[in-house]
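**Student:** give me coordinates for this.
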Amino acid sequence: MNGIPRARRASKPVRVTLAPELGGGIDGAWWPHTSAIAAELPDLIGALHKALGEIETIQINWSATEGQLDLETIATGSRMMLPGEHHRRPRLMSIVGRNAGAKLLVVPSMTSQALGTMVLRTAAGLPASIETENGRLYETACVVLGLARTESAKWCQPTGS
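**Tutor:** Next up is the predicted model:
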């Protein structure tokens, strides 16, 4: 059972956002504090319990051998792709609860505070301040969200028999 009334309190707040209406290509984002995602998963489940109900399934679109998408590289445009190299795909989680389901973009733990916050807000459809709406961080968050939506659409397509 994951709806324990006296759940433990996280040492650090869970950084997760959800869109007001679920069911889109991306319904929000989760930004773990470390790369040890399994250690933070119970706190995420606890944070999502009210919105989704008792969590029944969790799926991810990556394997342990895949590297993470580097959001800072996208933000700075500091690295050019080499011929034959491909972009790493955004990490997504599909979390299905008894009452609802959500697809979350998983923000890499090493992402800067400013960019991570902007991606969380953008993924949930929350407004950005006027100062940042025209800024580089907002543009980067929109690019990341676009990549995540594209990956989400591919991930959900049934595979051929």
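
**Student:** CA only for contacts and neighbour counts going forward, please
**Tutor:** Fine.

**Student:** quick check: the gap between the closest residue to residue 20 other than its chain neighbours and residue 63.
**Tutor:** Nearest-residue entry for residue 20: residue 124, 7.5 Å, with adjacent residues in sequence omitted and distances by Cα to Cα, 6 or more residues apart in numbering. Taking Cα to Cα, to the nearest Å as the measure, residue 124 and residue 63 are separated by 25 Å.

**Student:** so for those two, which sits in the more crowded spot?
**Tutor:** More neighbours surround residue 124 than the other of residue 124 and residue 63, with 22 against 8 (other Cα atoms under 10 Å).

**Student:** please verify my assumption that the more buried one contacts residue 24.
**Tutor:** No: Residue 124 lies out of contact with residue 24 (Cα atoms under 8 Å); the separation is 10.1 Å.

**Student:** to compare with the earlier structure, here is another sequence to fold:
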Amino acid sequence: MTSASSPPPSVPAPSEARLRIADQPRQGRTARKIDGAWWPRSYDLAAELPGLLGGLPGGWGRISSVLVNGDSWPACPERMVVAGQAVHVGRTDSPTAPHTVCLLVPGRGRWDLLVVPPDTDEAEAGRIMERAVTQGV
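**Tutor:** Next up, the predicted model:
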């Protein structure tokens, strides 16, 4: 039995996003296809997206829309509130970008992140993320 004076159950602190951003962001029409890499802990986009958006560089601006592959993220809301801001979530079934997430900022552009599957071995995830930020693929 819980009394009225009992403290509320503790809520675990959100985990830091496992994120790598390329040192040189894409400028105009360069060969870089990927701006960074993200290794989420699960396929629960509602749980993972706040950590991702909170870990992005401040210079990227406020992300208003996120486009994810529907096959990789089976359940995703159409709209979320992250840090007090509404974020539209769109889904695509494009076979050309099955493991990416596209982040959009009105009037500023877009950033594409490679998504490393959550169940990837830590060493392999590190290699994939390093390759993404150094080679942009």
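
**Student:** coming back round to it: what's the residue nearest to residue 20 of structure 1 aligned with over in structure 2?
**Tutor:** Aligned counterpart of residue 124 of structure 1 in structure 2: residue 133 (TM-score structural alignment).

**Student:** buried residues of the longest helix seen in structure 1, list them for me.
**Tutor:** Criterion DSSP state H: the longest helix present in structure 1 is helix 136-156. Buried positions in helix 136-156 of structure 1, judged by neighbour count with 16 or more other Cα atoms under 10 Å: 137-146, 148-149, 151-152.

**Student:** ok, now how distant is the counterpart of residue 46 of structure 1 in structure 2 from residue 44 of structure 2?
**Tutor:** Under the alignment (TM-score structural alignment), residue 46 of structure 1 maps onto residue 54 of structure 2. Look at residue 54 of structure 2 and residue 44 of structure 2: by Cα to Cα, they are 16 Å apart.

**Student:** which helix or strand contains the most centrally placed residue in structure 1?
**Tutor:** By Cα atoms, centre = their mean, the mean C-alpha position of structure 1 lies nearest to residue 105, the distance being 1.9 Å. Following DSSP states H and E, one finds residue 105 of structure 1 within strand 101-106.

**Student:** with structure 2 superposed, average distance for that strand?
**Tutor:** Once fitted to structure 2, strand 101-106 of structure 1 is off its aligned match by 1.1 Å on average (mean Cα distance after the TM-score superposition for structure 1).
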